[in-house]
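*Asks:* structure here, sequence nowhere to be found:
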């Protein structure tokens, strides 16, 4: 998070310009990664010990530059460098989609452990320094072979024992909702095509550099707090992603 220690009223640069410069630096360095949700204006103003007016002028500068964008009812986010048209659809997990379509699938857990998250993940999940996440790596397969590789990071606070759940049998969303009584409300999904790196190539059985469908997701609870971040790679020759839309 921002630290008011960088502010110096004695400089010939206004406070709001100093704040804009600091936030711009955090975006450029990846400390605030694409799709990172900024704390609320009251929280930021309190952290920086500045007035709301000063903070708003700083944010307005970055909004006008296109580095930030406001989503009504959601907050202010760091802008992604890619075009992201919004698609409204029901939020389900991949295992739920398979079950609803009668597809028989198997899940292999590659890793399930508590770790200190990478900095971009910590920012997206609003995890303070020293906090932990559940790192859950899984591979989903059908009769035809591997179809998806899932890397999930889940805020571990108030989720005692989650690292011991058998995620080869249990779905992540169902565990969060039934075992831990969390109310999952929304998620932001971004789709793109990516060349398979060595890890994806090996796990999904595709040639190195061949195109795979990539999905990035941040999931939020009903209170607006993020709970999960995921990277998902899909073999598009075995699994197609379809959205049912309404206007």
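*Replies:* Alright, I've got the coordinates. These numbers come from a predicted model, not from an experiment.
*Asks:* going forward, measure contacts and count neighbours with C-alpha atoms only.
*Replies:* Will do.
*Asks:* pretty sure residue 55 sits against residue 46.
*Replies:* No. In this structure, residue 55 is not within contact of residue 46 by Cα atoms under 8 Å, at 10.0 Å.
*Asks:* what about the two, which has more around it?
*Replies:* Neighbours were counted for residue 55 and for residue 46 using other Cα atoms under 10 Å; residue 55 has more, 21 against 13.
*Asks:* is the more buried one in a helix, a strand, or coil?
*Replies:* Using DSSP: H, G, I helix; E, B strand; the rest coil, the structure places residue 55 in helix.
*Asks:* against residue 64, how distant is it?
*Replies:* 14 Å (Cα to Cα, to the nearest Å).
*Asks:* could you do residue 149 as well?
*Replies:* 38 Å.
*Asks:* these two - which one has more neighbours?
*Replies:* residue 149 (24 against 10).
*Asks:* pretty sure the more buried one sits against residue 203.
*Replies:* Yes. The pair residue 149 and residue 203 qualifies as a contact (Cα under 8 Å) at a distance of 7.2 Å.
*Asks:* now list whatever residues contact both of the two.
*Replies:* With contacts taken as Cα atoms under 8 Å, 6 or more residues apart in numbering, residue 149 and residue 203 have residue 139 as neighbours in common.
*Asks:* centre-most residue in the chain?
*Replies:* Residue closest to the average C-alpha location in the chain (Cα atoms, centre = their mean): residue 218, at 3.1 Å.
*Asks:* next, the one to line up against it:
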């Protein structure tokens, strides 16, 4: 398997070999992969090179290492629906019977700058709630959330304890009206240093990024948010009807 004439570094060649085993379903979900010792023989590479390759796939979310047991192919076991039904991530987790914890990293009122004024359809210097949270399942962070909420439409929202309360119901209660719809887009991104540290993944690890703008049913702007999801724990699912 070792290709000394290949321009790719040896650890990258090893990662590519293992990644293809997973993508081709030769190594299936929840299956234990060969040991590091076995892989050194299969690949003809040093143990250090194999360890580095495995770590890269752990950071990508394709493998998980369990102390005392070995390395296994991971299962993305949390789904967020993308379709005609608008659910917050908290509501999505509740609907799947998944227990989670929310920890507020930052909560403050900021004045809207020109960008937020344009994005959220509010005057410059209008009060905006800036909220940063991390959500964990079984003690493991699965998503990092940044929200910027229009306080002109939802007075009193800045006094809510978001360690305990979900954002969407709180917005509807304070605004006295229902959330109507969203405009959203997903993209694959690299975690980077800060978000990698928050999500407990390597800074080169892939994450799923959601940028979403929420509107109330009367078409007024409610919130603009960004969510970074661990790629090894979250998938986006949808049901589409042919018309």
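*Replies:* Here it is on my side, so go on. Everything quoted here is computed from the prediction, not taken from an experiment.
*Asks:* and the TM-score between them?
*Replies:* The TM-score (TM-score structural alignment, normalised by the length of the second structure) is 0.63; 161 aligned residues with a Cα RMSD of 1.5 Å.
*Asks:* thinking again about what came up before, which residues are in contact with both of residue 55 and residue 46 of the first structure?
*Replies:* Here residue 55 of the first structure and residue 46 share no contacting residue, scored by Cα under 8 Å, 6+ apart.
*Asks:* about what we covered before: excluding its backbone neighbours, what's nearest the residue nearest to the centre of the first structure?
*Replies:* Nearest non-adjacent residue to residue 218 of the first structure, counting by Cα to Cα, 6 or more residues apart in numbering: residue 229, 4.5 Å away.
*Asks:* where's the one you found, which helix or strand?
*Replies:* strand 226-234 (DSSP states H and E).
*Asks:* where in the second structure does that strand align, residue-wise?
*Replies:* The counterpart of strand 226-234 of the first structure in the second structure, using TM-score structural alignment, spans residues 221-229.
*Asks:* give me the mean deviation of that stretch from the first structure.
*Replies:* Superposed on the first structure, stretch 221-229 of the second structure shows a mean distance of 0.4 Å to its aligned residues (mean Cα distance after the TM-score superposition for the first structure).
*Asks:* which residues of the first structure fall in helices?
*Replies:* 15-29, 41-48, 52-65, 94-100, 119-124, 172-174, 198-204 (DSSP state H).
*Asks:* most tightly packed of the ones you listed?
*Replies:* helix 119-124 (a mean of 20; mean count of other Cα atoms under 10 Å).
*Asks:* how about residue 65 of the second structure, nearest residue that isn't a chain neighbour?
*Replies:* Residue 65 of the second structure sits nearest to residue 71 (Cα to Cα, 6+ apart), 4.3 Å away.
*Asks:* that neighbour: how many residues sit nearby?
*Replies:* Residue 71 of the second structure has 20 nearby residues by other Cα under 10 Å.
*Asks:* can you tell me what it aligns to in the first structure?
*Replies:* Counting by TM-score structural alignment, residue 71 of the second structure has no partner.
*Asks:* distance check, residue 71 of the second structure against residue 165 of the second structure.
*Replies:* According to Cα to Cα, residue 71 of the second structure stands 37 Å off from residue 165 of the second structure.
*Asks:* what's stretch 119-134 of the second structure aligned against in the first structure?
*Replies:* Going by TM-score structural alignment: stretch 119-134 of the second structure matches residues 124-139.
*Asks:* now that stretch, how far from the centre of its chain.
*Replies:* 10 Å (Cα atoms, centre = their mean, to the nearest Å).
*Asks:* one more: stretch 151-165 of the second structure?
*Replies:* That offset, for stretch 151-165 of the second structure, works out to 23 Å (Cα atoms, centre = their mean).
*Asks:* how long is it from one end to the other?
*Replies:* End-to-end distance for stretch 151-165 of the second structure, by Cα to Cα: 17 Å.
*Asks:* can you list the neighbours in contact with it?
*Replies:* 101-104, 107-109, 126-129, 170-172, 174-176, 222.
*Asks:* can you rerun that using 6 Å?
*Replies:* 102-104, 127-128, 174-175 (Cα atoms under 6 Å, 6 or more residues apart in numbering).
*Asks:* residues of the match of stretch 119-134 of the second structure that come out buried?
*Replies:* 124-127, 132-139 (16 or more other Cα atoms under 10 Å).
*Asks:* distance to residue 188 of the first structure added to the residues you listed, as TSV?
*Replies:* Output for these, formatted as TSV (distance: Cα to Cα, whole Å):
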residue	distance to residue 188 of the first structure
124	11
125	13
126	15
127	18
132	22
133	19
134	20
135	19
136	19
137	20
138	20
139	22
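*Asks:* closest one of these to residue 191 of the first structure?
*Replies:* Nearest to residue 191 of the first structure among those: residue 124, at 17.3 Å, using Cα to Cα.
*Asks:* list the buried residues of stretch 172-183 of the first structure.
*Replies:* Buried-residue list, stretch 172-183 of the first structure, by 16+ other Cα under 10 Å: 172-173, 175-176, 182.
*Asks:* appreciated, that's everything.
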